[in-house]
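1. Fold the stuff below for me.
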Amino acid sequence: MQSLKIGNVTLTWVSGGVTNLDGGAMFGVVPKPLWSRKYPANENNQIELPTDPILIQFDGKNLLVESGLGSGKLTEKQLRNFGVTKESELDASLEKIGLTPKDIDYVLMTHLHFDHAGGLTKLVNGEYVSTFPNAQIIASKIEWDEMRQPNIRSKNTYWKENWEAVQTQVVTFEETWSLGPIQMFHTGGHSNGHSILIIEDGGETAIHMADLMATHAHQNALWVMAYDDYPMDSIRAKEKWLPYALEKNAWFTFYHDAFYRAVKWGPDHKIAESIKREV
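-> Now for the predicted structure:
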């Protein structure tokens, strides 16, 4: 279990599954000779993308950032198409820390695409039930509204299996949400309701850009995904928050990165400090 301390706040990565998606889609219009130097692809042009939630602990509270891929919910076709090599092992990860899903107080959802929201529910006796029955599930109002009424493009990733059983637990916000040292900010971009997280405590800062910066290789403001519904909004959000975080010497944390849990970039935009992902 890998952890990071931000003041009195502890961040611990748990096992939420592993996907392998098309590298070209993950880097949009960026030519493969450029992105593949930073993030290599396999023989099928896929890149490895874990889906590992971050457990945040402070003042006796347990918060989870994203919910993982879930387990036992995807069809054989979906497992193949999404290059799933491992499903969620969330229960086992939490058990190592002395917790169960019932101990989670909040689940902070940057957005509700299937690879982030799949772990919100689980199958019990053929019915979907909440994985985190005692948690408030936090998401932007725009995201929650689209989850339930997706458009022709987004219906491929917003699935009723991931929201119907937890709808009474969902708490939405317009522009910002906060709890102690944690703040969520609505950004749009990757999805219309996409949000990021900032943690500031004891003079230290961590920023979770979620799918605006899915991996360390997406640092360049112009390197955005073909999956982004509103790419110019992604670019604007990165241009706003990257300088803010760099000025504060912040840790950038990742949900999808196969190589790093978190990095700090120096003034030369090269990695100055890092926590490498252990497999």
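
2. rest of the way, CA atoms for contacts and neighbours
-> Noted.

3. I'd assumed N20 was in contact with V84.
-> Yes - at 6.3 Å, V84 counts as touching N20 under the criterion of CA atoms under 8 Å.

4. Identify the single longest helix in the chain, thanks.
-> When the chain is parsed with DSSP state H, its longest helix is helix 231-247.

5. And the very next helix or strand once past it, how far out from the chain middle?
-> Later in the chain than helix 231-247, the nearest helix or strand by DSSP states H and E is strand 251-253. Strand 251-253 has its C-alpha centroid displaced from the chain centroid by 12 Å (CA atoms, centre = their mean, to the nearest Å).

6. ditto for stretch 43-59
-> 7 Å.

7. Need the contact partners of it.
-> 8-24, 39-41, 62-69, 115-116, 255-258 (CA atoms under 8 Å, 6 or more residues apart in numbering).

8. Before we compare anything, build this one as well:
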Amino acid sequence: METLQVGRATLTWLNGGVNFLDGGAMFGVVPKALWSKKYPHNEKNQIELRTDPILLQIDGKNFIIDSGMGNEKLTEKQLRNFGVLEESSVEKSLSQLGLSLEDIDAVLMTHLHFDHACGLTKPVGDTYEPVFMNATIYTSAVEWDEMRNPNIRSANTYWKINWEPIVGQVQTFENELEIVDGLKMIHTSGHSDGHCILVFEDAQDCFIHMADIMPTHAHQNKLWALAYDDYPVSSVHQKEKWMDIGYKKQAWYTFYHDAYLRAIKYDETGKRIDSIERKRYEYK
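-> All right, here's what the predicted structure looks like:
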């Protein structure tokens, strides 16, 4: 498992699963001739996307950023359509670090689309139960409201089985919430109306988790928004804001979806100056 130290924070990438989605959808109106130079694709025009939660340890607390693809939640049709070749093994990843699901203090949900939220619950008999039984689950109030009352478009990604079992664990916020000293969840909208990013600052050290506003390193261009974005103009403006801030701070940008890089750092001009590669393997 890859790790990154940023001031007081230790980040470790867990195994949350993988899917393959259409490259055109992931890069919106950007021509394939451009995006294909930045990120590999297969013969079906699909790109590999991880769904790997990040274990974030600060001041003796264990946090998880998003929850992975989950297990035994998707139908055969969904597995095929979403290109899921591997489901979650978060519990196994934690055990290799000497931790259990019970040791997680909070889950920091950037948003609640199925590929981020399926790992919050698990099937038990004819019902579903929470995975992180001792954790507070943080998300924006806007996201939580839409999760429970999806519209005709978002009903395909906001599922009852991912929210009904965790109602008692969820805490929401409006614009910004400080989880611990220096760690903030910030509501941005964009990818979804309730989408959030995470920002951690400790003296000169900083990381910014842009979630699905910048899901991979290939989405660095501020104008490259996803076709999946509900509010692409907001995504562009928020990316512009937080890329400018991060460039000046030489912050680390961390990824949940990137199959090639776990994190990347840029200088003030936007040039890559450091990165952490993901250890890759073949799917069977």
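
9. What count of nearby residues applies to L79 of structure 1?
-> 16 (other CA atoms under 10 Å).

10. Excluding chain neighbours, what is closest to it?
-> Excluding its sequence neighbours, the residue lying closest to L79 of structure 1 (CA to CA, 6 or more residues apart in numbering) is T85, at 8.0 Å.

11. Would you indicate which residues of stretch 41-59 of structure 1 are buried?
-> Neighbour counts over stretch 41-59 of structure 1 (16 or more other CA atoms under 10 Å) mark 41, 46-57 as buried.

12. Just the closest of the residues you listed to M109 of structure 1, please.
-> Proximity of the buried residues of stretch 41-59 of structure 1 to M109 of structure 1 (CA to CA) peaks at P53, which lies at 10.0 Å.

13. Next one: L74 of structure 2 from G119 of structure 2, what distance?
-> Distance of L74 of structure 2 to G119 of structure 2, computed by CA to CA, to the nearest Å: 11 Å.

14. Which one's more surrounded, these two?
-> Between L74 of structure 2 and G119, G119 has the larger neighbour count (other CA under 10 Å), namely 27 against 16.

15. State whether that one is indeed within a strand.
-> No - according to DSSP: H, G, I helix; E, B strand; the rest coil, the state of G119 of structure 2 is helix, so it is not within a strand.

16. Which parts of the stretch 1-150 of structure 2 are helices?
-> 23-27, 32-35, 76-81, 90-96, 114-117, 141-148 (DSSP state H, counting those that start in this stretch).

17. Out of these, flag the one nearest M210 of structure 2.
-> helix 114-117 (13.6 Å).

18. And that closest one against structure 1, how far off on average?
-> Compared with structure 1 after fitting, helix 114-117 of structure 2 deviates on average by 0.2 Å (mean CA distance after the TM-score superposition for structure 1).

19. Show me what that helix is in contact with.
-> Contacts of helix 114-117 of structure 2 (CA under 8 Å, 6+ apart): T51, D66, S67, G68, M69, G70, M109, H111, T157, Y158, W159, N162.

20. most surrounded residue in those?
-> S67 leads those on contacts (other CA under 10 Å) with 32 neighbours.

21. mind checking the end-to-end distance for stretch 42-61 of structure 2?
-> 40 Å.

22. Make a markdown table from the buried residues of stretch 41-59 of structure 1 and add distance to D91 of structure 1 to it.
-> Supplementary listing: these in a markdown table, determined by distance: CA to CA, whole Å:
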| residue | distance to D91 of structure 1 |
| --- | --- |
| A41 | 30 |
| Q46 | 28 |
| I47 | 26 |
| E48 | 22 |
| L49 | 20 |
| P50 | 17 |
| T51 | 14 |
| D52 | 13 |
| P53 | 12 |
| I54 | 13 |
| L55 | 12 |
| I56 | 16 |
| Q57 | 17 |
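
23. now, which of those sits nearest W144 of structure 1?
-> Among those, and counting by CA to CA, the member closest to W144 of structure 1 is P53, at 19.3 Å.

24. for the stretch 151-284 of structure 2, what spans make up the helices?
-> Under DSSP H, counting those that start in this stretch, the stretch 151-284 of structure 2 gives helices at 160-163, 232-249.

25. so which of those helices comes closest to N151 of structure 2?
-> helix 160-163 (13.4 Å).

26. With structure 1 overlaid, report how far that closest one is off on average.
-> Helix 160-163 of structure 2 sits 0.5 Å off on average (mean CA distance after the TM-score superposition for structure 1).

27. what does that helix contact?
-> F114, A117, C118, L120, T121, Y128, M147, R148.

28. Export these as TSV, with columns for neighbour count and distance to S235 of structure 2.
-> Putting those into TSV (neighbours: other CA atoms under 10 Å; distance: CA to CA, whole Å) gives the following:
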residue	neighbour count	distance to S235 of structure 2
F114	21	20
A117	23	20
C118	28	24
L120	27	25
T121	24	28
Y128	18	33
M147	22	20
R148	15	23
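
29. I'd like to know which of these is nearest to H209 of structure 2.
-> Nearest to H209 of structure 2 among the contacts of helix 160-163 of structure 2, with distances taken as CA to CA, is A117, at 16.6 Å.

30. thinking again about what came up before, I'd like the helices of the stretch 151-284 of structure 2 as CSV, with distance to V142 of structure 2 appended.
-> Below are the helices of the stretch 151-284 of structure 2 laid out as CSV (distance: least, CA to CA, whole Å):
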stretch, distance to V142 of structure 2
helix 160-163, 14
helix 232-249, 15
